[in-house]
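# The sequence and its predicted three-dimensional model are supplied below.
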Amino acid sequence: MKKFGLSLYLVLDPGLCRTHSMVETTMAAIAGGVTIVQLRDKKAGTEGLIRIGRELMDAMSGTGVPLIVNDDIDAAIAIGADGLHVGQDDLPSRAARDRLGRDKIIGLSIEDEAVARKVDPSIVDYVGIGPIFATPTKPDHKPAIGFDGLAELIKIAGLPSVAIGGLKLEHVAPVIKSGANGLAVVSAICGQPDPESAAKRLSDALKTARS
């Protein structure tokens, strides 16, 4: 049975994880309240993703926090990851489901209304909606949609959703007000001097926003 929480979604960035490794950053972030982790590294190649992914799976064992691999289904399968996240230019979600089976988590990036209307809830478990703001961690992103765009796409997609794109601590309240289940962050945790404290501040803000 698939169990996952989108409240605080950490997207790992190897370029930012210099002071703390990706494993160290992940474990500190989980201690601070991160509920799901995505391994994203466009430069590592499949073998590189498998290597770090297996380290992460070993470290995360017993935490109850799922590991999602971005885009690379071969790496996700080899790692034994909990799921896969795909974008509009990646492997089609139906093909991913056929290969992964029913027990794995599949997330899909949504950037506009046309895509949101095509999401198949029998295939996709959650949607990542954005970018809310422009962000240097993903320079090839589509135009920013803001919080109004986020709220509209959440309604259209009708699936559990996580907002992404340049989000920081001060954006927690408007993300939750827009109707998202949570927010995905990169630099708000990766590369911070104390990833655990950074995650805890975000987690506490999420609890406050929902109260």
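Now that the structure is in, tell me what you want to look at.

# all contacts plus neighbour counts: C-alpha atoms, from now on.
OK.

# what residues are up against residue 79?
Residue 79 makes contacts with 50, 53, 54, 57, as judged by CA atoms under 8 Å, 6 or more residues apart in numbering.

# scratch that, residue 113 is what I was asking about
Residue 113 neighbours (CA under 8 Å, 6+ apart): 153, 156.

# what about it, distance to residue 144?
Using CA to CA, to the nearest Å, one obtains 13 Å as the distance from residue 113 to residue 144.

# Likewise for residue 28?
For residue 28, the distance to residue 144 (CA to CA) stands at 30 Å.

# Please say which of those two ends up with more neighbours.
When residue 28 and residue 144 are compared for neighbours, residue 28 comes out ahead with 21 against 17, by other CA atoms under 10 Å.

# pretty sure the more buried one is in contact with residue 196, am I right?
Yes. Taking contacts as CA atoms under 8 Å, residue 28 lies within contact range of residue 196: 4.5 Å.

# ok, back up a step: between the contacts of residue 79, which sits nearest residue 34?
residue 57 (15.2 Å; CA to CA).

# and that closest one, what does it touch?
67, 79, 81.

# Which parts of the chain are helices?
22-32, 45-60, 73-79, 93-100, 113-118, 146-157, 172-177, 195-210 (DSSP state H).

# take a look at this one as well, against the first:
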Amino acid sequence: MGKSFDPRLYLVIGPENCAHYTILEVVRQALEGGITLIQYRDKYSDTDTQVQNVVSLMNVAKEFQVPVLVNDRPDVAKQAEADGVHLGQSDEGVQQARILLGKNAIIGLTVKNESHIKTAPIESLDYLGIGGVCPTESKVNPDAPLGVNGLLEMLKVSRAYGDLPTTAIAGIDESNCDAIAATGVNGLAVVSAICGQVDPKTATQRLRQKIDPFFEKGIAV
């Protein structure tokens, strides 16, 4: 539906996630290390601040031709002219976001169980974000982690309902990224595995080295 993108290594980042650097510094290092997609997730800043931050991120990311999405806020994505939005089950509806952002926007949706997949408006989406897969401290998640086996079951259901790309999120780091990539997802979304590291660029490169063998070249969709 939207423009092409590569979900292989997907950085989810917000002001509260950065342990050692500013958001822009982390993003630049991650881009240099090989991040392929960015989501700005900010639950606390006001609208104007979010718009300004997204515009700044896009100015950096465009040098690397990496799309920037906004979590939860189609209005912020619209004002900042971001590449798209990622929505949760309780956020503004997918169809409304598509109308607001247009046919070229990248729109993703979090799905946490089989019912979410079966009721997802597939025709208006560009990818599904499956999670949480592993325990995580970067976001409060009342649901039990899916684990690798649960992720595999979700992927089966997803493929039965369409061919949307899928990304896995929550608790993914260098210790488990290869096992999760081996499930057949199209990409891995990470937070602290990059944002919380003293050397985000090297951390990104190490993740790419581990997961790239599981992805064919030209994964962009």
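Received it, and whenever you're ready, just let me know what you need. Computed from a predicted structure; not experimentally measured.

# Any idea what the TM-score comes out to?
Overlay of the two chains. TM-score (TM-score structural alignment, normalised by the length of the first structure): 0.95; 211 aligned residues with a CA RMSD of 1.4 Å.

# circling back: for the contacts of residue 79 of the first structure, give me JSON lines that also has distance to residue 157 of the first structure.
Putting those into JSON lines (distance: CA to CA, whole Å) gives the following:
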{"residue": "50", "distance to residue 157 of the first structure": "31"}
{"residue": "53", "distance to residue 157 of the first structure": "30"}
{"residue": "54", "distance to residue 157 of the first structure": "33"}
{"residue": "57", "distance to residue 157 of the first structure": "30"}
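
# Same check for those residues, but in the second structure.
With both residues aligned by TM-score structural alignment, their matches' CA atoms under 8 Å, the contacts of the contacts of residue 79 of the first structure that the second structure also has are 50, 53, 54.

# ok, so of those residues, who is nearest residue 121 of the first structure?
residue 53 (27.2 Å).

# How about that closest one: what's its closest non-neighbour residue?
If the residues on either side of it in the chain are set aside, residue 53 of the first structure comes closest to residue 79, at 5.8 Å by CA to CA, 6 or more residues apart in numbering.

# For residue 148 of the second structure, see how far away the aligned partner of residue 174 of the first structure in the second structure is.
Residue 174 of the first structure maps onto residue 179 in the second structure when the alignment is built from TM-score structural alignment. For residue 179 of the second structure, the distance to residue 148 of the second structure equals 8 Å [CA to CA].

# Can you find the partner of residue 79 of the second structure in the first structure?
Checking TM-score structural alignment: residue 79 of the second structure goes with residue 78.

# Contacts only, for the closest residue to its match other than its chain neighbours.
Spatial nearest neighbour of residue 78 of the first structure, chain neighbours left out: residue 50 (6.6 Å); criterion: CA to CA, 6+ apart. Residues in contact with residue 50 of the first structure (CA under 8 Å, 6+ apart) are 75, 76, 78, 79.

# Compute the number of surrounding residues for the residue nearest to residue 17 of the first structure when sequence neighbours are not counted.
Spatial nearest neighbour of residue 17 of the first structure, chain neighbours left out: residue 191 (5.1 Å); criterion: CA to CA, 6+ apart. Residue 191 of the first structure has 21 neighbouring residues, counting by other CA under 10 Å.

# same question, residue 12 of the second structure
When counting by other CA under 10 Å, one arrives at 24 neighbours for residue 12 of the second structure.

# Also residue 31 of the first structure?
16.

# Wait, it touches residue 196, no?
Yes. The pair residue 31 of the first structure and residue 196 qualifies as a contact (CA under 8 Å) at a distance of 6.1 Å.

# intersection of neighbour lists for the two?
Contacts common to residue 31 of the first structure and residue 196, judged by CA under 8 Å, 6+ apart, are absent.

# ok, residue 56 of the first structure touching residue 23?
Yes. With contact defined as CA under 8 Å, residue 56 of the first structure reaches residue 23; the gap is 5.8 Å.

# Find the residues that touch each one of the two.
What both residue 56 of the first structure and residue 23 touch, as defined by CA under 8 Å, 6+ apart, is an empty set.

# which residue in the second structure lines up with the residue nearest to residue 78 of the first structure?
Aligned partner of residue 50 of the first structure by TM-score structural alignment: residue 51.

# give the contact list for residue 73 of the first structure.
Residue 73 of the first structure neighbours (CA under 8 Å, 6+ apart): 84, 96.

# ok, now residue 212 of the second structure?
With CA under 8 Å, 6+ apart, residue 212 of the second structure has no contacts at all.

# Could you do residue 170 of the second structure as well?
Residue 170 of the second structure makes contact with 131, 132, 133, 134, 135, 136, 189, 190, 191, according to CA under 8 Å, 6+ apart.

# Spatially nearest residue to the alignment partner in the first structure of it (excluding sequence neighbours)?
Taking TM-score structural alignment, residue 170 of the second structure has residue 165 as its aligned residue in the first structure. Nearest residue to residue 165 of the first structure in three dimensions, chain neighbours excluded: residue 131, at 4.2 Å (CA to CA, 6+ apart).

# Now for the one you found, how many residues are close by?
When neighbours are counted by other CA under 10 Å, residue 131 of the first structure comes out with 26.
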